[in-house]
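Novice: Turn this into a structure:
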Amino acid sequence: MRAHEAGALHAEGYGGPPHWLPWPSDVMELLPQLWPQTVRRDGSGRLEVGGVDVVTIAREFGTAAYVVDEEDFRARARAFREDFAAPFEAVGGVDVYYAGKAFLCSAIARWVADEGLCLDVCSGGELAVAQRAGFPAERIGLHGNNKSLAEIQQALEYGVGRIVVDSFEEIDRIAAVATELGVRAPVMVRVTVGVEAHTHEFIATAHEDQKFGFSLAGGHAAEAVERILAHPQVLDLRGLHSHIGSQIFDTSGFEVSARRLIALHAQVAERHGVHLPEMDLGGGFGIAYTSEHTPLSPRELGEQLADLVRREFKGIGDGAPGTPVPRISIEPGRAIAGPSTFTLYEVGTVKDVDLGHGLKRTYVSVDGGMSDNVRTALYDADYSCTLASRHSDAAPRLARVVGRHCESGDIVVMDEYLPDDIAAGDLIAVPGTGAYCRSLSSQYNHTPRPPVVAVRGGEARVVVRRETVDDLLALDVG
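Specialist: The predicted structure follows:
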């Protein structure tokens, strides 16, 4: 809580740094856990990524801009594939689905395909991007709590590997479209397992009171299985699916979720004689946005999840007839895309505000904001940032980085130490913006969205171009 019932100025610690933000011994230091792997400072203090400095990027592509380290993205994708494959080899195998909702464009889809991952999409638009990139249909899963008939038809005509079913109405819709097309639709049942992940309310997705999936406690998940099995000619039940939330830093929630999902899996085998070949444990693995975050590595996640799957299946007779271990799948999105990207801004104004009671706030305004990163306003998310265009020996100054939009909640970085000589014209880089920033972006205040610039091997190129005012006006037919 950042407020107090008697007013914000009465809140303990108001005007000072949060408890996790220490006074920096070097305000120019880059914490490696926050940045893509090729980021460094050159001799003049400029930030470099993929061998290209940010002043050059700003000059060529403008600001604000999302800058993605292609090698870092690919390396994180490979790490999930390789570090999960080894521990799961003896368990039954594993598939890694990149969650496209984190960020998706045709270039990203091609990188994901190149690195041997599958792809999870949750709309007809995301599926269209995958189709444009030529992503193999059998390695695509379609999500969504309210899929339209057109989206279901699009998915079945393309031949996606699975559709995650979210409602009873959807079972009937998929069956009807599959009948019309003369195909058998591969489906999974999304199960609400009743696990409350320790994360923000809006990104916790497995507790009972939310819109996704079939309730396990209410018997709806078991009923969904029965309804699907009643249409064997057009519906192919591949398995069970769960997702407990996002920005999660330990596997305890997955353990409870897997236990309940495996119990239903065994129940299906016992009651219906059906051995479901797949099980999806979801994603939601956290990343470091600030120094307070300590995420698990893909290797640690792979080993811990494989161990809990092995342990839970052993509890119901691992390897015994009737309880074969299905092939497991996971869905990292943020954990791959998030750290691979930073947003580059130019400072427009620096303003000191007297808060009274001897307190002062420094506001650093940049040429972007909540239209390119709404997470601070939406989720109360914390970010870090650094002076990116030069070196500074100035003392640290606690600052708040804000956007250019006509909203007092337009905050990019709530609290960060920047050099005391920060000034208009400087470049600031905000790490960890590869997930849910471009994908949640808007045209608020009729602000064209920034480009996505990919950097690799000393070369920078646009993979999503900057919107223009002409783009905005082209939609206005009034």
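Novice: From here on, just use CA atoms for contacts and neighbour counts.
Specialist: Fine.
Novice: now the closest residue to F202 other than its chain neighbours: how far from E331?
Specialist: Closest residue in space to F202, ignoring its immediate chain neighbours: Y379 at 7.5 Å, by CA to CA, 6 or more residues apart in numbering. Going from Y379 to E331 by CA to CA, to the nearest Å gives 21 Å.
Novice: if I look at the residue nearest to F202, how far off is N373?
Specialist: Counting by CA to CA, the gap from Y379 to N373 is 11 Å.
Novice: And P450, by the same measure?
Specialist: 11 Å.
Novice: Equivalent analysis for D307, please.
Specialist: From D307 to N373 the distance is 37 Å (CA to CA).
Novice: and those two? which has more neighbours close in?
Specialist: More crowded of D307 and N373, by other CA atoms under 10 Å: N373, with 24 against 15.
Novice: Can you tell me the SS state at the more buried one?
Specialist: coil (DSSP: H, G, I helix; E, B strand; the rest coil).
Novice: show me the residues around it that make contact.
Specialist: Shown in contact with N373 (CA atoms under 8 Å, 6 or more residues apart in numbering): V412, T433, Y436, C437, R438, L440, S441.
Novice: Over to E170?
Specialist: E170 neighbours (CA under 8 Å, 6+ apart): N146, K147.
Novice: Against K101, how distant is it?
Specialist: 21 Å.
Novice: so I336 is in which element?
Specialist: I336 is located in helix 334-337, with elements delineated by DSSP states H and E.
Novice: Following up with a second sequence; could you model it the same way so I can compare the two?
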Amino acid sequence: MASTASAVIPAAPDDANALAPTVWPAGAVRDDAGRIVVGGVDATTLAERYGTPLYVLDEQVVRDRAERTRVAFETAARSIGSDATVYYAGKAFLSGAIVRWVTEAGLRVDVCTGGELAVALAAGAPPERIGFHGNNKSIAEIERAVEVGLGSIVLDSEAEIERVAEAAARAGRVQAVRLRVNSGVHASTHEFLATAHEDQKFGVTLDRAVELGARIRAHASLEFLGLHCHIGSQIFDSAGFAESAERLLAAHAALSAVAPVPELNLGGGFGIAYTESDDPTPIERIADGIATAIEAACHAHGVPVPRLAFEPGRTIVGPAGITLYTVGTIKPVPIEGAWRHYVSVDGGMSDNLRTALYGADYTVRIASRVSTAEPALVRVVGKHCESGDVVVDTGYLPHDVQPGDLVAVAATGAYCQPLSNNYNHVPRPPVVAVRDGEARVIVRGETIEDLLARDAGLEASARPAPTTAKSASEGTTE
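Specialist: Predicted structure coming up:
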């Protein structure tokens, strides 16, 4: 497990109550009682109604960021005489409501498993506006994608060329495909988030792109859209994308000399601010930087600028989310002549695995009140029987934080709910959407009864009757 120990302890903030606008959902404020308010609903009301832990997602922020991202790439593409297709990367967080929000904002949907595909289809996403990723798609998944008329399938390996071609031929269809290529560009990110270096599981090496592109074209049941690359995640500027595009365009030009290659897909991975020290470049400047590099590379290779495609996820949904917890115990621990306060909450690595996986940083605040107490160095930890069960490795809360306080962790809209789990038989929390002062459940939470019902080794008579007390899954659902 990755270490969560910070090499440098940041300086204490002037105000441990402040909500940095770059980190918290747009429009998040404190009301007159000091409670954090998101989407017009205060944190205390949400916790009382739905319990904690609780994922909270500001619907309007998701919709606004989806549209802003689409417009940014479309505008940048038009500036170089092209157009852009923007997919929402469902792996960041997918539900029926999310699919509807992003498709209504004009985005397509990118999925990477049969389960994600099923959600997208059930939520009404048109099949022709869905793309399918994955390094090990099963034959059943491929056949389902072809059967429903999916807009594109990303071929992640040489073997998938034949598998998709055969499935399409059996179905009497011509399936549009992209070829995923490792450009060799290493994103400035955590090792496990970098996805375009050679020694990893995704894609094919760049030196085989022309050969495999020709093999795709040899199949009458396949339509070759172009090359695809994804260089990593949580990337703050356009430099890596620009370099990757320049490398891909050499292969693109060689393939274009034989027949037109209509598209170039540069994936996603655009970063967000988890703490005030994070400074991601605005998406408009990233889009412009990528477009400028593509135009120059196309000119150098003597090829027309292709249609562009992108797959943002985190940048759309991540900043829209917070997670609410209730404080249980507080344990001061001496460290290097100071004190660190271990603040234990009622969730942990079962609802936010990113800190344990990647050493991810987060920002925490008391959500139910404000305090004039001095900031105290804290580590927010969960309730699991695991020393790596850390939610916020290094943060500050008012020194008078106490059991029963409600705390909020910012920027948890992406990769928290999708990575949630039942470690130590802890039920997964619900997801509540807030907008214009209204709240509703968009993903129901689990109960202990749900966990026991899945255990085939338990007699039905040994399972407790469903509780009549309020559960975290109660409330109006969408």
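Novice: Next, the TM-score between them, please.
Specialist: Once superposed, chain against chain, the TM-score is 0.93 (TM-score structural alignment, normalised by the length of the first structure); 454 aligned residues with a CA RMSD of 1.4 Å.
Novice: ok, back up a step: with the second structure overlaid, report how far the helix holding I336 of the first structure is off on average.
Specialist: Aligned to the second structure and superposed, helix 334-337 of the first structure gives a mean residue distance of 0.7 Å (mean CA distance after the TM-score superposition for the first structure).
Novice: next one: that helix to chain centre, how far?
Specialist: In terms of CA atoms, centre = their mean, to the nearest Å, the centre of helix 334-337 of the first structure is set 6 Å apart from its chain centre.
Novice: what's the spacing between the residue nearest to F202 of the first structure and G286 of the first structure?
Specialist: Y379 of the first structure is 14 Å from G286 of the first structure, by CA to CA.
Novice: neighbour count winner among these two?
Specialist: Neighbours were counted for Y379 of the first structure and for G286 using other CA under 10 Å; G286 has more, 23 against 12.
Novice: Just give me the match in the second structure for that one.
Specialist: Matched by TM-score structural alignment, G286 of the first structure corresponds to G271 in the second structure.
Novice: I figured its match hits R314, correct?
Specialist: Yes. Here G271 of the second structure reaches R314: they are 7.1 Å apart, a contact under CA atoms under 8 Å.
Novice: Need the counterpart of the residue nearest to F202 of the first structure in the second structure.
Specialist: Counting by TM-score structural alignment, Y379 of the first structure lines up with Y358 in the second structure.
Novice: residues touching its match, list them.
Specialist: So Y358 of the second structure contacts A2, H190, F192 (CA under 8 Å, 6+ apart).
Novice: Nearest to G96 of the second structure among those?
Specialist: Minimum distance to G96 of the second structure across the contacts of Y358 of the second structure is 28.4 Å, recorded for F192 (CA to CA).
Novice: Can you find the partner of that closest one in the first structure?
Specialist: Counting by TM-score structural alignment, F192 of the second structure lines up with F202 in the first structure.
Novice: Tell me if its match really is in a strand.
Specialist: No. Counting by three-state DSSP, F202 of the first structure is not part of a strand but helix.
Novice: do you know how far it is from R74 of the first structure?
Specialist: For F202 of the first structure relative to R74 of the first structure (CA to CA), the value is 29 Å.
Novice: same deal with T251 of the first structure?
Specialist: Counting by CA to CA, the gap between T251 of the first structure and R74 of the first structure amounts to 24 Å.
Novice: what does P87 of the first structure give?
Specialist: Taking CA to CA, one finds P87 of the first structure at 21 Å from R74 of the first structure.
Novice: again with H243 of the first structure
Specialist: H243 of the first structure is 24 Å from R74 of the first structure, by CA to CA.
Novice: Give me the more crowded residue out of those two.
Specialist: Neighbours per residue, other CA under 10 Å: of H243 of the first structure and R74, the larger number sits with H243, 26 against 18.
Novice: Show me which residues of the longest strand anywhere in the second structure are buried.
Specialist: Secondary structure of the second structure per DSSP state E: the longest strand is strand 321-335. Using 16 or more other CA atoms under 10 Å as the test for burial, strand 321-335 of the second structure gives G321, I322, T323, L324, Y325, T326, V327, G328, T329, I330.
Novice: The first one contacts Y415, doesn't it?
Specialist: The reference is to G321 of the second structure. No. Between G321 of the second structure and Y415 there is no contact, the gap being 10.6 Å when judged by CA under 8 Å.
Novice: Would you mark the buried spots in stretch 104-111 of the second structure?
Specialist: For stretch 104-111 of the second structure, the neighbour count (16+ other CA under 10 Å) marks A105, G106, L107, R108, V109, D110, V111 as buried.
Novice: okay, those in TSV with distance to V343 of the second structure and secondary structure next?
Specialist: Listed next are these as TSV, based on distance: CA to CA, whole Å; DSSP: H, G, I helix; E, B strand; the rest coil:
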residue	distance to V343 of the second structure	secondary structure
A105	39	coil
G106	42	coil
L107	40	coil
R108	41	strand
V109	38	strand
D110	38	strand
V111	37	strand
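Novice: okay, those in JSON lines with distance to E446 of the second structure next?
Specialist: Formatted as JSON lines, these follow (distance: CA to CA, whole Å):
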{"residue": "A105", "distance to E446 of the second structure": "30"}
{"residue": "G106", "distance to E446 of the second structure": "32"}
{"residue": "L107", "distance to E446 of the second structure": "30"}
{"residue": "R108", "distance to E446 of the second structure": "30"}
{"residue": "V109", "distance to E446 of the second structure": "26"}
{"residue": "D110", "distance to E446 of the second structure": "26"}
{"residue": "V111", "distance to E446 of the second structure": "24"}
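Novice: residue contacts, the residue nearest to the spatial centre of the first structure?
Specialist: By CA atoms, centre = their mean, the mean C-alpha position of the first structure lies nearest to R334, the distance being 2.9 Å. Applying CA under 8 Å, 6+ apart to R334 of the first structure gives the contacts A99, A102, G284, F285, G286, I287, G434, A435, Y436.
Novice: Which ones among those residues lie within strands?
Specialist: Those of these lying in strands (DSSP E): A99.
Novice: And the strands in the stretch 351-478 of the second structure?
Specialist: With DSSP state E, counting those that start in this stretch, the ranges of strands along the stretch 351-478 of the second structure come out as 364-366, 375-381, 390-398, 406-410, 431-435, 438-443.
Novice: Quick one, which of those gets closest to D83 of the second structure.
Specialist: Using CA to CA, the strands of the stretch 351-478 of the second structure put strand 431-435 closest to D83 of the second structure, at 32.1 Å.
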